[in-house]
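Participant: Build me a structure from this.
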Amino acid sequence: MSYIKDNIMDIEKEIQEICHRMGRAPKEVQLIAVTKTIDTERIREAIVHGITDVGENKVQEILSKYDGVKNVRWHMIGHLQTNKVKYIIDKVQLIHSLDRFHLAEEINKRAKQINRIMDVLVQVNIAQEETKFGIDAKNVYEFIEQIRGLEHIRIQGLMAMAPFVDDPEEVRIYFRKMKQLFDEIKERNIPGVEMKYLSMGMTNDYKVAIEEGSNMIRIGTGIFGKRNYQK
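Facilitator: I've put the predicted structure just below:
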């Protein structure tokens, strides 16, 4: 599976080149390998070649792979149902998809039960797509104020998915809006809120996302190749 090694090396090279061009340190950008439908053997191969963080869209995939994959940080990047929080609260490093108060309450409750602080990102539906989850950008401040008092949740930043298009230049405007929102919240120095991570950019558009300020990119196909959904 040398293609996995080659793909990771190519992506890391792209990150370095973009960051140098933009005057950023490459180490600022965290690469998350998205392992949706990917078997544990290939995930372990990616870890051997430098992957430290993996992201899953579904709780059941985390549960099915967790014991077979060691020495890696898990991220919940997909839509999270409230009744599934209890299964991953002790397994994931960061939840990227916090988008409603009831979910925040459940995460807080489950984190309290195991005496941990759960790091979360607020998911923003920056393009206002009906098919995507997330909070409207104009409501993000209000939402943060709602949840920042929950003692077992730590807001660490924002996450967004841009519309999927053939030309990533078409979505640059959305990444730019996300960075503006991220910076505005950061400047407010809201107690209990740390704008540490801006999670945006996937295989098709991560280069533009980094250029616009992303420091956490989520790449699946670019590392593992096209997925086989028939499995």
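Participant: Please make it C-alpha for all contacts and neighbour counts, starting now.
Facilitator: Fine.
Participant: So which elements touch the lengthiest helix in the chain?
Facilitator: With DSSP state H setting the assignment, residue counts place helix 2-22 as the longest helix in the chain. Using 3 or more C-alpha pairs under 8 Å, 6 or more residues apart in numbering; DSSP states H and E, the elements in contact with helix 2-22 are helix 40-48, helix 206-211, helix 221-224.
Participant: so it versus helix 40-48, what angle?
Facilitator: Inter-element angle recorded for helix 2-22 and helix 40-48: 40 degrees (by axes from the mean of the first three to the mean of the last three C-alpha atoms, to 10 degrees).
Participant: and for comparison, fold this next one:
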Amino acid sequence: MEFAYVHENVAAIRLSIEAACAKAGRDPADVRVIAVTKTAPPDIVPALAAAGVRDAAENRWQAAREKLEHQASALLTWHFIGTLQTNKVKYIAPRFDWIHSVDRLELAVALAQAAERAGRTLNVLMQVNVAQESQKHGFAPEICLEAARAIAGMPSLALRGLMTMAPQVDDPELARPVFRALRELRDDVRARLSLAAFDELSMGMSQDYPIAIEEGATMVRIGRRLVNP
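Facilitator: Have a look, this model is predicted:
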């Protein structure tokens, strides 16, 4: 299968990231592009690596298995970004390096136990429901401080930052307050708990990632604009 378009997509995204960083006075090297591969076949894995992408993400274990079994999967760092049930943790913890969707303490405990059994440390992000949307998962902003305190003390977990999903809006500019609120929350929690490595902000997707970058995103999760022709 031909994936020449991946190189073109990556180049276009890099240019838009550079423009957003220039506007915000940031270094483009501080923004990590995470390719969301859920709609793509396993053979896209080597194409992403050849195009210079170093991070990939999946949101369902069933869809991730074939890609993780691909011989080129070791060329990428793998992120799990979807809603995670505790009974699936045993599959996820040994195979993914980052979990973006820690949305409750019960899940954090299960991940810590599974990571310890696997003999590894997982990088985790707390998912925050900044917009308080009833259909979305995540910690409410007002309980993030105490939740972060609890998770930071769990063995085999490295609490690295926060993640959010902005509301689906026609004008990406309308997502800016959500991204700004997550950055401010990250800064507050980091200062209050003296968490030196609590730096990451996973926010922004295909429709709004330049705005997220202007507001401080360190990870942007890009699917259709990257993996589709």
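Participant: So after superposing, what's the score?
Facilitator: Superposed pair, TM-score by TM-score structural alignment, normalised by the length of the second structure: 0.94. Supporting alignment: 225 aligned residues with a C-alpha RMSD of 1.4 Å.
Participant: ok, back up a step: which bit of the second structure covers the very next helix or strand once past the longest helix of the first structure?
Facilitator: Next along the chain after helix 2-22 of the first structure, taking DSSP states H and E as the criterion, comes strand 30-34. Aligned by TM-score structural alignment, strand 30-34 of the first structure falls on residues 32-36 of the second structure.
Participant: compared with the first structure, how much does that stretch deviate?
Facilitator: Mean deviation of stretch 32-36 of the second structure relative to the first structure after superposition (mean C-alpha distance after the TM-score superposition for the first structure): 0.2 Å.
Participant: For that stretch, buried residues please.
Facilitator: By neighbour count on 16 or more other C-alpha atoms under 10 Å, the buried set for stretch 32-36 of the second structure is 32-36.
Participant: Which one of these is nearest to A24 of the second structure?
Facilitator: A24 of the second structure has its nearest neighbour among these in R32, at 15.9 Å by C-alpha to C-alpha.
Participant: how much space between that closest one and V220 of the second structure?
Facilitator: Counting by C-alpha to C-alpha, to the nearest Å, the separation of R32 of the second structure from V220 of the second structure is 6 Å.
Participant: hang on, the earlier thing: just the angle for the longest helix of the first structure relative to strand 30-34, thanks.
Facilitator: Angle between the axes of helix 2-22 of the first structure and strand 30-34 is 150 degrees (criterion: the same axes, to 10 degrees).
Participant: Comparing helix 2-22 of the first structure with the second structure, how large is the average distance?
Facilitator: With mean C-alpha distance after the TM-score superposition for the first structure, helix 2-22 of the first structure averages 1.1 Å from its match.
Participant: which of the helices and strands packed on helix 2-22 of the first structure sits most buried?
Facilitator: Between these, helix 206-211 has the highest mean count of neighbours, a mean of 22, where neighbours are mean count of other C-alpha atoms under 10 Å.
Participant: Could you tell me where that one falls in the second structure?
Facilitator: Using TM-score structural alignment, helix 206-211 of the first structure pairs with 209-214 in the second structure.
Participant: now stretch 72-88 of the first structure
Facilitator: The alignment of stretch 72-88 of the first structure onto the second structure (TM-score structural alignment) covers residues 76-92.
Participant: Please list the outside residues in contact with the matching stretch.
Facilitator: 49, 53-61, 95-102, 106-107, 110-111, 114, 137 (C-alpha atoms under 8 Å, 6 or more residues apart in numbering).
Participant: Now, of these, which are buried?
Facilitator: 49, 53-61, 95-102, 107, 110-111, 114, 137.
Participant: Relative to R116 of the first structure, tell me which of the helices and strands packed on helix 2-22 of the first structure wins on proximity.
Facilitator: Short answer: helix 40-48, nearest of those by C-alpha to C-alpha, at 26.1 Å.
Participant: Pull the distance from that closest one to the chain's centre.
Facilitator: Distance of helix 40-48 of the first structure from the chain centroid (C-alpha atoms, centre = their mean, to the nearest Å) equals 19 Å.
Participant: helices or strands up against that helix?
Facilitator: Packing partners of helix 40-48 of the first structure (3+ C-alpha pairs under 8 Å, 6+ apart): helix 2-22.
Participant: ok, now with 10 Å
Facilitator: Identification of packing neighbours for helix 40-48 of the first structure by 3 or more C-alpha pairs under 10 Å, 6 or more residues apart in numbering; DSSP states H and E yields helix 2-22, strand 30-34, strand 53-56, helix 59-65, helix 221-224.
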